[in-house]
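Enquirer: with the sequence up front, the predicted model follows.
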Amino acid sequence: MTWQIRRASVADLAHILAIETSTFGSDAWSADLLRSELASANTYYIVATPVGAPEIVEGYAGLMVPPRAEEADIQTIAVAAEVRRMGLGRILVRALLSEARKRGAKQVFLEVRADNPGAQALYAELGFEEIAVRPGYYQPDNVDAVVMKLVLAPRVPGPAVGVQ
């Protein structure tokens, strides 16, 4: 399966909220909070749609990178149940990391539920390292958060095309 990644807008809110509530249950963010995140100048949210079907949102992810900040934070990432384990989560994280680099971030942080080993493994494969645990962070479930960090390698410009 292939997806098209584009910047999310408030028009995507209903689709994002549907994935949010089905994925996170009692931890789901409210519509008001998601609307605020989508509208903030300090955030960058993306959605994934199947190629040729831009009206179907199958995943989303959000990054917070205030202007001139050297640290970015992956706020959230979720993939619709029917397309999990197909590589979309990896695509979304890589897109956020690319944006973080463009905005000048040198490090990216995230929190992941301690009871989500699949997500932890994905982040570790992408170079994130566990740096801390926040006990009882996810409420009302009282689940610990594993805090992870990735130091971004600087962008290395490639050779100019056509230069001799």
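Expert: That came through, no problem.

Enquirer: going forward, measure contacts and count neighbours with C-alpha atoms only.
Expert: Fine.

Enquirer: for this protein, longest helix please?
Expert: Assignment by DSSP state H gives helix 88-102 as the longest helix of the chain.

Enquirer: what is that helix packed up against?
Expert: Applying 3 or more CA pairs under 8 Å, 6 or more residues apart in numbering; DSSP states H and E, one finds that helix 88-102 contacts strand 59-64, strand 71-79.

Enquirer: do that again at 7 Å, thanks
Expert: Packing contacts for helix 88-102, counted by 3 or more CA pairs under 7 Å, 6 or more residues apart in numbering; DSSP states H and E, involve no helix or strand.

Enquirer: quick one, that helix and strand 59-64 angle?
Expert: Interaxial angle, helix 88-102 versus strand 59-64 (axes from the mean of the first three to the mean of the last three CA atoms, to 10 degrees): 30 degrees.

Enquirer: comparison target below:
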Amino acid sequence: MTNSKPGQTFQRLGVEGAPLLAALHAEAFQGGEIWDEASFASLLTVPGAEALVVSVDEQPAGFILTRTILDETEILTLAVRPRFQRLGLGRRLVEAVLPKGKIFLEVSVSNNAARSLYYACGFVQAGLRRGYYQDGSDAIVMISRI
């Protein structure tokens, strides 16, 4: 899976993890577009969907949700609880999925922290989706260089 640092563990979750993923997402995206438990449960029933959760000292700290179809993987969402941000957990989650090959994602033009993370992990901008989010804001399409 991923080489864990002391006190950090990584675990893959299926549909049974939907309540936890929804809670983590809500905490990480306060004031933003939040996905509910039903959304996560539905996504996790799709073939190729996978959730990877990172815990710090046995406390769930964040997760990455991906979907792989043939030879492409999409990062659907990445969330790290605010009190665990700036510890490198987001980067470790992204690095854990990089071996999947070609990866793409959409990120809000206003989410500077996430954009910086993806650039640091080797992603490049590939396009722009105008009005992509519910609030009408644009999304940058990014792809891994692999």
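Expert: Structure's in. What do you need? Everything quoted here is computed from the prediction, not taken from an experiment.

Enquirer: give me the TM-score for this pair.
Expert: Overlay of the two chains. TM-score (TM-score structural alignment, normalised by the length of the second structure): 0.87; 140 aligned residues with a CA RMSD of 1.6 Å.

Enquirer: re earlier: residues in contact with the following helix or strand past the longest helix of the first structure: which ones?
Expert: Scanning forward in sequence from helix 88-102 of the first structure by DSSP states H and E, the next helix or strand is strand 107-113. If you take CA atoms under 7 Å, 6 or more residues apart in numbering as the criterion, strand 107-113 of the first structure is touched by 70-75, 120, 143-152.

Enquirer: buried sites along the longest helix of the first structure?
Expert: 88, 89, 90, 92, 93, 95, 96, 97, 99, 100, 101 (16 or more other CA atoms under 10 Å).

Enquirer: TSV please, covering the residues you listed and showing distance to residue 62 of the first structure.
Expert: Below are those laid out as TSV (distance: CA to CA, whole Å):
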residue	distance to residue 62 of the first structure
88	14
89	12
90	13
92	9
93	9
95	10
96	7
97	11
99	11
100	11
101	15
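
Enquirer: are any of the contacts of strand 107-113 of the first structure buried, and if so which?
Expert: Applying 16+ other CA under 10 Å to the contacts of strand 107-113 of the first structure flags 71-75, 120, 143-150, 152 as buried.

Enquirer: which one of those sits closest to residue 17 of the first structure?
Expert: Comparing those against residue 17 of the first structure with CA to CA places residue 75 closest, at 14.6 Å.

Enquirer: what's that closest one aligned with over in the second structure?
Expert: Under the alignment (TM-score structural alignment), residue 75 of the first structure maps onto residue 76 of the second structure.
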